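A.B. asks: Provided below are the primary sequence and the corresponding predicted coordinates.
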Amino acid sequence: MVQDDARSIFADATRAARRKFEYWQKKGIPGPRPWPLVGVFVQTMKMGLGFYDLWAIQQFGKIFGYFDGSRPILAVSDPDMLRSILVKDFPQFINRRNLDINGPLLEQSVTVLHGQKWKDVRSALVPTFTSGRLKQMNGLINECCDNLVSNLGKKADADEEFECQSLFRTVTMDVIASTFFGTKIDSQNDPKNEFTKNAKEAFDFTNFNPVLIIFFLFPWAMPLAKKLGLQIISKEKLDFFVANTKEIIRMRSESNVVRNDFIQLMMRSMNAPDKNEKKPVETTTEVQNADDSQGSDIISHNLSVGSGQEKSLSHANYKLTLDEVVAQAVIFFLAGFETSATALTFLTYCLAVEQTIQDKLRQSIEEVMQDLEEPTFESIAQMHYLDACVNEALRMYPPVSRTERECNEDWEYKGLKIAKGTVISIPIYAIQRDEEFWPNPDVYDPERFSYENKQKIKPYTFNTFGQGPRNCIGMRFAYYEIKMVMVHILRNFRILPSAKTEIPLQLKDTGFMAPKNGAWVKLQRL
């Protein structure tokens, strides 16, 4: 009798699971066959997220359904549908999936906030990343780059090959510590300092995080995981940055010290006088920055800061709380140093392998620099071939291989009905390696992004920094930092392949793209 009951329960559970996994099939949407309990988790981890997406698109097309554990996910790489999701019907897709594993502090960061709260915080942060603010940071970034050139000179003189990502992490960490916190940590020469140590450990996603495994495979266990204090970045590491950020704010508030860094800019929002509460205006159409002389193509749209959508949000007079300032500072630091270092790593690798492109880039930089000793905001803006080289590296090797949106009400697109709560996965890496959009996608060719050719790029096929009102708020800072570092390197050194340089480069993708065995190069003084 007990055995019969057990068999009955097991049979019922099996039928329920089978019905759940028929979700996309019933909607007529193709997709990979899920495994019981885990969905496509095992295959995704084995192949890597971006590589799995590329394979799935080739097998099932540009719209397919799959399962994260038992949760149905719709993957969309169709550019026209992406336009509707990311811009045209943005209010229905304003949120990202709530992972609920960030901890109470990071739940207040602009990257994970939802709805009106996201609009309010984003509106308060937009003025922090204007052209004028970046100009104020120029001296701080140049100082970090000068330190880099000095250290690279020692490697060049010793004919020493080195791994790019570990080096660039120290550079971007110095830049962000200086420009965000007004703090000099000199991790290039002191890699064991506390800032460097805690940041590297906090953002170590070289392997899949066990908290993410619990979230994807056993969502019913998340309440217990939260009670146990489990979160994607350990509380111990976060507490270090929280304590330092609060101390900086306290000291400046008490001593009236003012610095040209991002903490100061956010403090101004925190201390802004009360005004009539004006809510941000939702933008549902694409609005091009009037100052953008590059035209209305997608690349110009991405590279223009303060797009029409952001300007519409920037009219609010929202005051940040202390915890919100701390949350933004911490997430900008932790996310910014790693992704920028990854972008620099892949760009350096591409230039080492493609010497002709490197020579052309160096010449184009010198034509702009002429008698300038160090790059300025204005000179960087004139380096159009540098734009192309950076964008092509970001196309081939986006630091983040996927992004997501969540449908917050029932929605229909060309007869396809999407239910409220459905998560939309946008496979950035796969789209940017799709030969339909990018002929010879595995070839590094900056000419794709020349002024003449970028007009031909299909909109919504270059998504490294996202699209629409919820694109990466730090995009312009990241571009500027990457370009500044590369100008300093190329004016002083030739980048060369070394004995350890892999051709082609092997990749590891846990959601964050990285060289599997490191990207190795060496330098020669000019």
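C.D. replies: Yep, that arrived.

A.B. asks: C-alpha from now on. contacts and neighbour counts both.
C.D. replies: OK.

A.B. asks: The residue nearest the centre of the chain - nearest residue in space that isn't next to it in sequence?
C.D. replies: Centroid-nearest residue in the chain, with CA atoms, centre = their mean: V400, separated by 5.4 Å. For V400, ignoring the flanking residues on the chain, the nearest one in space by CA to CA, 6 or more residues apart in numbering is F512 at 4.7 Å.

A.B. asks: re earlier: quick one: the residue nearest to the centre of the chain and T510 touch, right?
C.D. replies: No: with contact defined as CA atoms under 8 Å, V400 does not reach T510; the gap is 9.1 Å.

A.B. asks: Name the residues of the host helix or strand of E201 that are buried.
C.D. replies: Using DSSP states H and E, the element containing E201 is helix 194-202. Using 16 or more other CA atoms under 10 Å as the test for burial, helix 194-202 gives 195-196, 198-200, 202.

A.B. asks: let's bring in a second one:
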Amino acid sequence: MWPYLLLVLVALLIIKLINVCLFWSKRGLPYESWPRHFYRLLWLFNTRVISEVIRDDVKKYGTIYGTYRGLTPSLMVADAEIAKEVLIKQFGSFFGRTFEFSTGDALWDNTLTHLPYDQWKAVRTVMGYTFTSSKIKGMIPKFDKVAKRYGNTIAAVAKSNHNEIDLKKLFYNYSMDSIVAVSFGIDLDCLNDPDNDFVKYGTQILRPGLSLILAFTFPSIIRYLPFAHFPPKGATKFFGNIGKHILAEKKKNLDEVIKNGTADILDLHLIAQKENADNYITDEVLASQAFLFFIGGIETSAITLQLCTYFLATNPEVQDRVYDEVKHIMGERTEVHYDDVQKMKLLEACLLESLRIVPITFSIDRIATEDTEVAGIAIKKGMIVEFPIAFLHHDPKYFPEPDKFIPERFLKDEQVVSETSAFLTFGDGPKSCIGRRLALILIQVLIADILLKVRFDKCSKTPVPLQLRPGFNFTDIFLMPLILRLTPRQEVMR
């Protein structure tokens, strides 16, 4: 009996592989063969920077070509206008994303990015209420308090004999402290307690390894693989328990928090829950959204801080102008207000330009939820359409002199302009990053505080040009430490 079943399974697998291998050959498009894709997955993606592999493929096959994500056909499109069509105009036909897979873990599966459409719409509305300007304004004091702690620490390093430093750990801890403060209402203080449970479990979730690679390439089967635990069970258990406990405590004091205007993200979610009779907004769902903001914000904020300070150090004339902007806005004040951050246009443009040159992820994708057509190409339900972010960000058609750090490309009439279909760091359309504005403010508050105290300079240990680490990396993306020299501001001669 069992030998026959095994034979049938092997036969079905062979038929599946044959169909996969022949898929693009029937559609008249240039394409990457599945055997080459499999080789690339096993070897190239672990020995080369993935965005560079994709860049070479675009040069070889053209701006529209067929490839695969695991066993699923994927249409790679290096065209910003088509990206806009898929992400915005055809949003209803491309609701899914490859990373939106069921794991069987309630905390993960209830995050906004994984919810079915009706529930997603309800929860997205609630979260939109959380990230309005008036609500973000109330969170600025929390950011500023943490930023002062880290700004003073970095200023002390600048005055020491060890002022050439990789700021990675400090920036990671700042992001952790800030995001936990506004998400859960907890003052972590990672400077004095760097091994707390939030750090311990938070670093596990997107750690490079086999589980993350399989989750990215074969998302539909990850939950059935006993050797691949994604997300890590210990981490989701910790965050699930802490979320439930904090929600229970917050409900007891919600009226007082509303009265004092000291609400954090979970408080605001609870307020929206009270005002919304929709059964979709359960405590379990709310805990998942705080978890989502945590995992989506920690690493990305820390990396963006590293990138921006690196580019300011290697472009000193830009750093001087950003310092002048911050100094002019702040005057003799030390406490950063919401209106101050809103005026720091050049600083924000520097953040966006840093993320243009080095986007944190190499591509963005959508899964067709119905049969449709893109650029005259028939797209079947379940197929993937993928856009290579790094290639688009370095295409001179969209960004002239793409290898140069030119923050002014994001400024127009003294306003920050990033609503271009070719800039995809935060995605685009209804499923773009909902916490984008809050994340940028978190970063601006710290850089503004540091610049008033310290100047960033490159030194003999600073890697120029910047080099990225090969393989699947969403956390440790730099090949070499970004070591910078810190100089106390009062010692700077201009």
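C.D. replies: Alright, I've got the coordinates. These figures come from a predicted structure and were not determined experimentally.

A.B. asks: if we can go back for a sec, give the equivalent position in the second structure for the residue nearest to the centre of the first structure.
C.D. replies: Aligned counterpart of V400 of the first structure in the second structure: T361 (TM-score structural alignment).

A.B. asks: what's the answer for R268 of the first structure, then?
C.D. replies: In the second structure, R268 of the first structure lands on I271 (TM-score structural alignment).

A.B. asks: Check T245 of the first structure too.
C.D. replies: In the second structure, T245 of the first structure lines up with G243, judged by TM-score structural alignment.

A.B. asks: Just to be sure, M76 of the second structure is in a helix?
C.D. replies: No: counting by DSSP: H, G, I helix; E, B strand; the rest coil, M76 of the second structure is not found in a helix; it is strand.

A.B. asks: thought it was touching P388?
C.D. replies: Yes: counting by CA under 8 Å, M76 of the second structure does reach P388; the two are 7.4 Å apart.

A.B. asks: hey, where'd the strands end up in the second structure?
C.D. replies: Using DSSP state E, the strands of the second structure run over residues 64-69, 72-77, 164-166, 363-367, 372-374, 377-379, 384-388, 411-412, 415-416, 454-457, 483-488.

A.B. asks: For H37 of the second structure, which of the ones you listed is the nearest?
C.D. replies: Minimum separation from H37 of the second structure across the strands of the second structure (CA to CA) falls at strand 64-69, 6.8 Å.

A.B. asks: Quick one: residues in contact with that closest one.
C.D. replies: With contact meaning CA atoms under 8 Å, 6 or more residues apart in numbering, strand 64-69 of the second structure is reached by 24, 29-34, 37, 58, 73-79, 217-218, 384.

A.B. asks: Quick one: neighbours of the alignment partner in the second structure of A430 of the first structure, just the number.
C.D. replies: Matched by TM-score structural alignment, A430 of the first structure corresponds to F391 in the second structure. Neighbour count for F391 of the second structure, taken as other CA atoms under 10 Å: 23.

A.B. asks: Pretty sure F391 of the second structure sits against I50.
C.D. replies: No: F391 of the second structure sits out of contact with I50 when judged by CA under 8 Å, with a separation of 10.9 Å.

A.B. asks: Excluding chain neighbours, give the residue nearest to L265 of the first structure in space.
C.D. replies: T128 is the one closest to L265 of the first structure (CA to CA, 6+ apart), at 6.0 Å.

A.B. asks: Would you confirm that the one you found contacts M266?
C.D. replies: Yes: counting by CA under 8 Å, M266 is a contact partner of T128 of the first structure at 7.2 Å.
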